[in-house]
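Enquirer: Below: sequence and its predicted model.
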Amino acid sequence: MKDITKKWVEFARADLDAAEVQMQYGAKRGSAYQVVVFHCHQSIEKILKAHLVEQDLEVKKIHDLTALRTATKLEIPEKFVQFIDELQPHYLIPRYPDLPFAPKFSFTYNRKNAEDILNKTKELFIWIENALMQKK
């Protein structure tokens, strides 16, 4: 694996770790769940970009998980494709609650759904990381 790919994986893992820490923090405070989900998005974004780097493909400065998934040409199982689509809107909403389209986005961040998204993110992260390791 290229050194730069390893860096992308390291950064992706750091976001996953941050999501786990925020999950614990949120459980204590009763908040911060939107931050958990944001870091889940970031983690998957960066591990997908690691694949692009490893394949010498262009890494665009985008946050669109669906576009990144497609660009990697990975044959991702359907359950993960659906989860990527579910995770996609959680890049902007947790950061900018006053976005014009926010009222159309009916999602309440709470412990249950943040925990569910975190668990699915971990599962997807492992799958993508394993696929990356097989490219050696």
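Expert: Ah, there it is.
Enquirer: okay, CA-based contacts and neighbour counts for the rest of this
Expert: Fine.
Enquirer: what's the helix ranked longest in the chain packed up against?
Expert: The longest helix of the chain (DSSP state H) is helix 3-29. If you count contacts as 3 or more CA pairs under 8 Å, 6 or more residues apart in numbering; DSSP states H and E, helix 3-29 packs onto helix 33-54, helix 111-134.
Enquirer: Of all these, which one comes closest to Ile62?
Expert: helix 33-54 (8.9 Å; CA to CA).
Enquirer: Could you identify the helix or strand that succeeds the closest one?
Expert: helix 65-72 (DSSP states H and E).
Enquirer: second one coming, line it up with the first:
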Amino acid sequence: MDRAALAKEWMHKAKRDIGMVELALENRPDYTDAICFHCQQAVEKYLKAYLVWLDVEFERKHNLGYLLDLINEKDPVPDELYETLERLEDYAVAVRYPDDWAEITLDEAKEAYKTTLRVEIIVLEKVKI
């Protein structure tokens, strides 16, 4: 599969995560852990799409900071984006295990969704497919 097709596939999968977030926000806003998990997943997939577009290889990790570092080597990433995505990083694993459970408010889930949409816009502006 060529780079453009692979980047498009990553973005398609990210969009499906966003779709799950939107369904949950509309129908089950109390599922804040699932909302935040899918936000993190969507951002991760958008960053991977951009890395594919940049022709940068990456390991199979679920670490947004790692992905941003790789992007930063080719295209400077503002510090603000690192700080914004740091919070989403916690949603990759912690929300899936009861012993790491911390209640997430609806406002926090909505903020995660807004962050996800900002990342989506950034990547879509850069990856022209």
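Expert: Looks like it arrived, so ask away. Because the structure is predicted, anything quoted here is derived from the model rather than measured.
Enquirer: now what about the TM-score between them?
Expert: Overlay of the two chains. TM-score (TM-score structural alignment, normalised by the length of structure 2): 0.86; 125 aligned residues with a CA RMSD of 1.8 Å.
Enquirer: if we can go back for a sec, deepest in the core, which of the helices and strands packed on helix 3-29 of structure 1 is it.
Expert: Stretch with highest mean neighbour count among the helices and strands packed on helix 3-29 of structure 1: helix 33-54 (a mean of 26; mean count of other CA atoms under 10 Å).
Enquirer: Distance to Ala102 of structure 1 added to the helices and strands packed on helix 3-29 of structure 1, as CSV?
Expert: Shown next, in CSV, are those (distance: least, CA to CA, whole Å):
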stretch, distance to Ala102 of structure 1
helix 33-54, 14
helix 111-134, 18
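Enquirer: closest one to Phe83 of structure 1 among these?
Expert: When the helices and strands packed on helix 3-29 of structure 1 are compared (using CA to CA), the closest one is helix 111-134, at 7.5 Å.
Enquirer: Of all the helices and strands packed on helix 3-29 of structure 1, which one is nearest Gln82 of structure 1?
Expert: Of all the helices and strands packed on helix 3-29 of structure 1, helix 111-134 sits nearest to Gln82 of structure 1, with 10.9 Å by CA to CA.
Enquirer: Just want the angle from that closest one to helix 33-54.
Expert: 10 degrees (axes from the mean of the first three to the mean of the last three CA atoms, to 10 degrees).
Enquirer: chain center to helix 111-134 of structure 1, what's the gap?
Expert: 8 Å (CA atoms, centre = their mean, to the nearest Å).
Enquirer: does Pro97 of structure 1 count as helix, strand or coil?
Expert: Assigned by DSSP: H, G, I helix; E, B strand; the rest coil, the conformation of Pro97 of structure 1 is coil.
Enquirer: Trace Leu25 of structure 2 over to structure 1, please.
Expert: Using TM-score structural alignment as the criterion, Leu25 of structure 2 maps onto Met23 of structure 1.
Enquirer: ok, Phe80 of structure 1 to Glu58 of structure 1 distance?
Expert: Distance, Phe80 of structure 1 to Glu58 of structure 1, by CA to CA, to the nearest Å: 23 Å.
Enquirer: Kindly report the same for Pro89 of structure 1.
Expert: Computed as CA to CA, the Pro89 of structure 1 to Glu58 of structure 1 distance reads 23 Å.
Enquirer: higher neighbour count, the two?
Expert: Neighbours per residue (other CA atoms under 10 Å) separate Pro89 of structure 1 from Glu58, with Pro89 holding more: 17 against 10.
Enquirer: The more buried one maps to what in structure 2?
Expert: Match for Pro89 of structure 1 (TM-score structural alignment): Asp90.
Enquirer: Relative to the centre of structure 2, find the outermost residue for me.
Expert: Asp99 (23.5 Å; CA atoms, centre = their mean).
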